[in-house]
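**Student:** Take this sequence and fold it.
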Amino acid sequence: MSEPIRVVVTGAAGQIAYSLLYIIAKGDVFGPNQPLILHLLDIPVMMDVLQGVVMELADCALPLLHEVIPTADPAVAFKDVFAAFLVGAMPRRQGMERKDLLSANVKIFKEQGEALDNYARKDVKVLVVGNPANTNALVCSKYAPSLPPENFTAMTRLDQNRARAQIAEKAGVPVSCVSNLIIWGNHSSTQVPDASHAKVMKNGTTMSAADAIQNDSWLKQEFVETIQKRGAAVIAARKMSSAMSAANAAADHMRSWFMGTSNDEFVCMGVMSDGSYGAPKNVVYSFPITIKNGKWSIVQGLKIDDFFANMMNLTGQELEEERKEAFSVIQA
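**Tutor:** Model prediction:
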């Protein structure tokens, strides 16, 4: 066994973390031979609840989990961490406007960026889950100037997982037979779910999603709208956000970043845009990504038709508007 790595989860007394912590601690993210020290951060009023989470982790008797450190102090939480799951945020509730969510959360991620800058390892891998994730990741990065911007990512893997599941159901195959769905842009209702480069294994043959489904209007209308509105649909049904699937997607995201992608696979992550595919620069934008040796790269050279290009411009504009709003909140 190697030396333990330190992993922080914020909002550790919350619903997403309740599912996520077990997945991490049992070895499903960083591997079955990697010991862990978990740092659990939450606000002071949640310390009693967090202690219950600590008790449950102890009662799981997980061999990889060497220590659990519950705290309300960012200096303790981010000290020497190798990976950070920034889950803690005000949750989106039914009827809440995205601008309201942004205003409530942006200051949290400024403070956490400063704490990462001061206390974390310089190679820390940061995943922002708390919404609005893309812009929160941007804010976090801007307030951690000693850390490379590529260390900061936002979660769109949940949207990719949702898209894979919808394509699998429509094609009549297991979800394991579907790959390379793309989510362009923002983790919001303007996101662009794109199945035009997806692969489906059906009847022993690998084919495009278009060939597997044979319904182009569905792929560009109902499918797109279903993925864009899936989070709101879950909230409407549960009266709470999609905690279980979000935790699973966060684990998937970090596992891919840590372990890498296979040669013919790409995954979706919100990363600092370099302007690829006409996306605005200096926003965190979701692209198709390949990963090798812990370093991500944007997949280049994919053909984009006008239908998706127009939608990609709109989600990019939303991210630019969010960026402006976020920094106006901070400076107010």
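
**Student:** C-alpha from now on. contacts and neighbour counts both.
**Tutor:** Will do.

**Student:** Show me which positions of stretch 211-229 end up buried.
**Tutor:** Neighbour-count burial for stretch 211-229, counted by 16 or more other Cα atoms under 10 Å, picks out 212-213, 219-220, 223-228.

**Student:** Please list all residues in contact with the most centrally placed residue in the chain.
**Tutor:** Nearest to the mean C-alpha position of the chain, counting by Cα atoms, centre = their mean, stands Met155 at 1.5 Å. Contacts for Met155 (Cα atoms under 8 Å, 6 or more residues apart in numbering) come out as 127-129, 133-134, 187, 249-250, 253, 269-270.

**Student:** Can you flag the buried ones in these?
**Tutor:** 127-129, 133-134, 187, 249-250, 253, 269-270.

**Student:** Let's have these in JSON lines, adding distance to Ala195 and secondary structure.
**Tutor:** Listed next are these as JSON lines, based on distance: Cα to Cα, whole Å; DSSP: H, G, I helix; E, B strand; the rest coil:
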{"residue": "Leu127", "distance to Ala195": "25", "secondary structure": "strand"}
{"residue": "Val128", "distance to Ala195": "25", "secondary structure": "strand"}
{"residue": "Val129", "distance to Ala195": "24", "secondary structure": "coil"}
{"residue": "Ala133", "distance to Ala195": "23", "secondary structure": "helix"}
{"residue": "Asn134", "distance to Ala195": "22", "secondary structure": "helix"}
{"residue": "His187", "distance to Ala195": "17", "secondary structure": "coil"}
{"residue": "Ala249", "distance to Ala195": "19", "secondary structure": "helix"}
{"residue": "Ala250", "distance to Ala195": "22", "secondary structure": "helix"}
{"residue": "His253", "distance to Ala195": "19", "secondary structure": "helix"}
{"residue": "Met269", "distance to Ala195": "16", "secondary structure": "strand"}
{"residue": "Gly270", "distance to Ala195": "18", "secondary structure": "strand"}
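
**Student:** Could you pick out the longest strand of the chain?
**Tutor:** strand 284-292 (DSSP state E).

**Student:** helices and strands around that strand, which ones?
**Tutor:** Packing partners of strand 284-292 (3 or more Cα pairs under 8 Å, 6 or more residues apart in numbering; DSSP states H and E): helix 133-142, strand 152-154, strand 182-184, helix 243-259, strand 267-272, strand 295-298, helix 306-331.

**Student:** Repeat the analysis, applying 7 Å as the threshold.
**Tutor:** Under the contact criterion of 3 or more Cα pairs under 7 Å, 6 or more residues apart in numbering; DSSP states H and E, strand 284-292 touches helix 133-142, strand 182-184, strand 267-272, strand 295-298.

**Student:** of these, which approaches Arg238 most closely?
**Tutor:** Smallest distance to Arg238 across the helices and strands packed on strand 284-292 (Cα to Cα): 21.3 Å, for helix 133-142.

**Student:** Strand 284-292 and the closest one, what's the angle between them?
**Tutor:** Computed by axes from the mean of the first three to the mean of the last three Cα atoms, to 10 degrees, the angle separating helix 133-142 from strand 284-292 equals 80 degrees.

**Student:** Let's compare: structure for the following, please.
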Amino acid sequence: MSEPIRVCVTGAAGQIAYSLLYMIANGDVFGREQKVILTLLDIEPMMGVLEGVVMELSDCAFTLLTQVIPTADPAVAFKDVSVAFLVGAMPRRQGMERKDLLSANVKIFKVQGEALNTYAKKDVKVLVVGNPANTNALICSHYAPTIPKENFTAMTRLDQNRARAQIAQRVGTDISNVQNIIIWGNHSATQFPDVANGTANGKAITDLVDTSYLQSEFIETVQKRGAAVIAARKMSSAMSAAKAAADHVRDWWLGTTGTFVSMGVLSDGSYNIPKDIVFSFPVEIQNKQWKIVQGLNIDEFARGKLDITTKELLEEKEEAMAICNAN
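**Tutor:** Down below sits the predicted model:
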């Protein structure tokens, strides 16, 4: 057993965290040999609910969980953490304009970025789950200048998991046989789920599934899956989001083996995507360092989709940075 690592989860009294905390404490993220100390951050009015979560974590009797620290203080939550799951964010409410949503989230992620900058380990791995995740990750990194920009990522793994599941069902195979589907761009309805490099049962997906489906219904299903879950469940997709967050950090921590995973990372200009926006790319990971997969073919159809999601992210960045600069 190694020394315990400190892991922070924000929005810890919420639905996503309720599933995610189990996965972390059970060893599903950092491995069965890695002990963890959990710091749970939420707002003051949620401390009573959070106490119930702490009770349940205790009652699970996890052998890897050495301590749980519930708090409403970011200084306590981020002290010496190696990994931070930033789940909590201001959700978009009916009638809310994007500018209002970004303004509310700038306030949240400014506080959290500054606290990470001051209190967390300098090699902390940060995953932003709370939407708009890509731009929230950009804001958070902006307020944490002493932490490397590549240590801030946004979650598009949920979209990748959704896309793999759709293809597995379409082909009639186990999901483990579906590999290298890519999510490009924003975690929003403009994202581009791309199967051009994907395989199912070792064969090219484009040879197994008709193009008309792949370029229309498939993309729309993945883009709108979150809304479909809300319509059916009357609540957001918490379990699948938690699983995706666990997948994202597990691969970041333990590495990938010959497969692409989708992560929202700071663009370095690859694939002619403008620099300094958080954009979902295919990455491979070794030694806790991600690297954008290079040399993939982008055809005219794909380029059109990338341009749409890039435009949205540039607009979000412009609005968010204007708010940051005004504060």
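
**Student:** Superposing both, give me the TM-score.
**Tutor:** After superposition, the two chains reach a TM-score of 0.98 (TM-score structural alignment, normalised by the length of structure 2), with 326 aligned residues with a Cα RMSD of 1.1 Å.

**Student:** which bit of structure 2 covers the longest strand of structure 1?
**Tutor:** Aligned using TM-score structural alignment, strand 284-292 of structure 1 spans residues 278-286 in structure 2.

**Student:** now the buried residues of stretch 211-229 of structure 1 as TSV including secondary structure?
**Tutor:** As requested, those are arranged in TSV below (DSSP: H, G, I helix; E, B strand; the rest coil):
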residue	secondary structure
Ala212	helix
Ile213	helix
Leu219	helix
Lys220	helix
Phe223	helix
Val224	helix
Glu225	helix
Thr226	helix
Ile227	helix
Gln228	helix
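
**Student:** would you list these in JSON lines and tack on distance to Arg6 of structure 1?
**Tutor:** Formatted as JSON lines, those follow (distance: Cα to Cα, whole Å):
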{"residue": "Ala212", "distance to Arg6 of structure 1": "44"}
{"residue": "Ile213", "distance to Arg6 of structure 1": "44"}
{"residue": "Leu219", "distance to Arg6 of structure 1": "42"}
{"residue": "Lys220", "distance to Arg6 of structure 1": "43"}
{"residue": "Phe223", "distance to Arg6 of structure 1": "39"}
{"residue": "Val224", "distance to Arg6 of structure 1": "38"}
{"residue": "Glu225", "distance to Arg6 of structure 1": "39"}
{"residue": "Thr226", "distance to Arg6 of structure 1": "37"}
{"residue": "Ile227", "distance to Arg6 of structure 1": "34"}
{"residue": "Gln228", "distance to Arg6 of structure 1": "35"}
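
**Student:** Just the closest of those to Pro63 of structure 1, please.
**Tutor:** The nearest one, if we look at the buried residues of stretch 211-229 of structure 1 relative to Pro63 of structure 1 and count by Cα to Cα, is Ile227, at 37.8 Å.

**Student:** Now check structure 2 for the residue matching that closest one.
**Tutor:** Match for Ile227 of structure 1 (TM-score structural alignment): Val222.

**Student:** Let me have the helices and strands packed on strand 284-292 of structure 1 in TSV, extended by distance to Met46 of structure 1.
**Tutor:** Below are these laid out as TSV (distance: least, Cα to Cα, whole Å):
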stretch	distance to Met46 of structure 1
helix 133-142	22
strand 182-184	34
strand 267-272	29
strand 295-298	35
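
**Student:** Translate Gly301 of structure 1 into the numbering of structure 2.
**Tutor:** Using TM-score structural alignment, Gly301 of structure 1 pairs with Gly295 in structure 2.

**Student:** Doesn't that match belong to a helix?
**Tutor:** No - the assignment for Gly295 of structure 2 is coil, going by three-state DSSP, so no helix is present there.

**Student:** burial of it, as a residue count?
**Tutor:** Residues contacting Gly295 of structure 2 under the criterion other Cα atoms under 10 Å number 8.

**Student:** Kindly provide the distance from it to Ile5 of structure 2.
**Tutor:** For Gly295 of structure 2, the distance to Ile5 of structure 2 equals 36 Å [Cα to Cα, to the nearest Å].

**Student:** what's the answer for Glu150 of structure 2, then?
**Tutor:** 20 Å.

**Student:** cool, Lys149 of structure 2 as well?
**Tutor:** 21 Å.

**Student:** so Thr156 of structure 1 makes contact with Cys268?
**Tutor:** Yes - counting by Cα atoms under 7 Å, Thr156 of structure 1 touches Cys268, with 6.1 Å between them.

**Student:** what touches both of these two?
**Tutor:** Common contacts of Thr156 of structure 1 and Cys268 (Cα atoms under 7 Å, 6 or more residues apart in numbering): 183, 286.

**Student:** thinking again about what came up before, report the mean deviation for the longest strand of structure 1 after fitting onto structure 2.
**Tutor:** Superposed on structure 2, strand 284-292 of structure 1 shows a mean distance to its aligned partners of 0.2 Å (mean Cα distance after the TM-score superposition for structure 1).

**Student:** List the buried residues in that strand.
**Tutor:** Under the neighbour-count criterion of 16+ other Cα under 10 Å, strand 284-292 of structure 1 has 284-291 buried.

**Student:** Centre of the chain to that strand, how far?
**Tutor:** Distance, stretch centre to chain centre, for strand 284-292 of structure 1: 11 Å (Cα atoms, centre = their mean, to the nearest Å).

**Student:** and Met240 of structure 1, helix, strand or coil?
**Tutor:** coil.

**Student:** Burial check on it, number of neighbours?
**Tutor:** Met240 of structure 1, neighbours per other Cα under 10 Å, totals 16.

**Student:** any idea what it aligns with in structure 2?
**Tutor:** In structure 2, Met240 of structure 1 lands on Met235 (TM-score structural alignment).

**Student:** Tell me the spacing between its match and Glu220 of structure 2.
**Tutor:** Distance, Met235 of structure 2 to Glu220 of structure 2, using Cα to Cα: 20 Å.

**Student:** same check, this time on Gly95 of structure 2
**Tutor:** Taken as Cα to Cα, the span from Gly95 of structure 2 to Glu220 of structure 2 is 23 Å.

**Student:** Over to Ala84 of structure 2?
**Tutor:** From Ala84 of structure 2 to Glu220 of structure 2 the distance is 31 Å (Cα to Cα).
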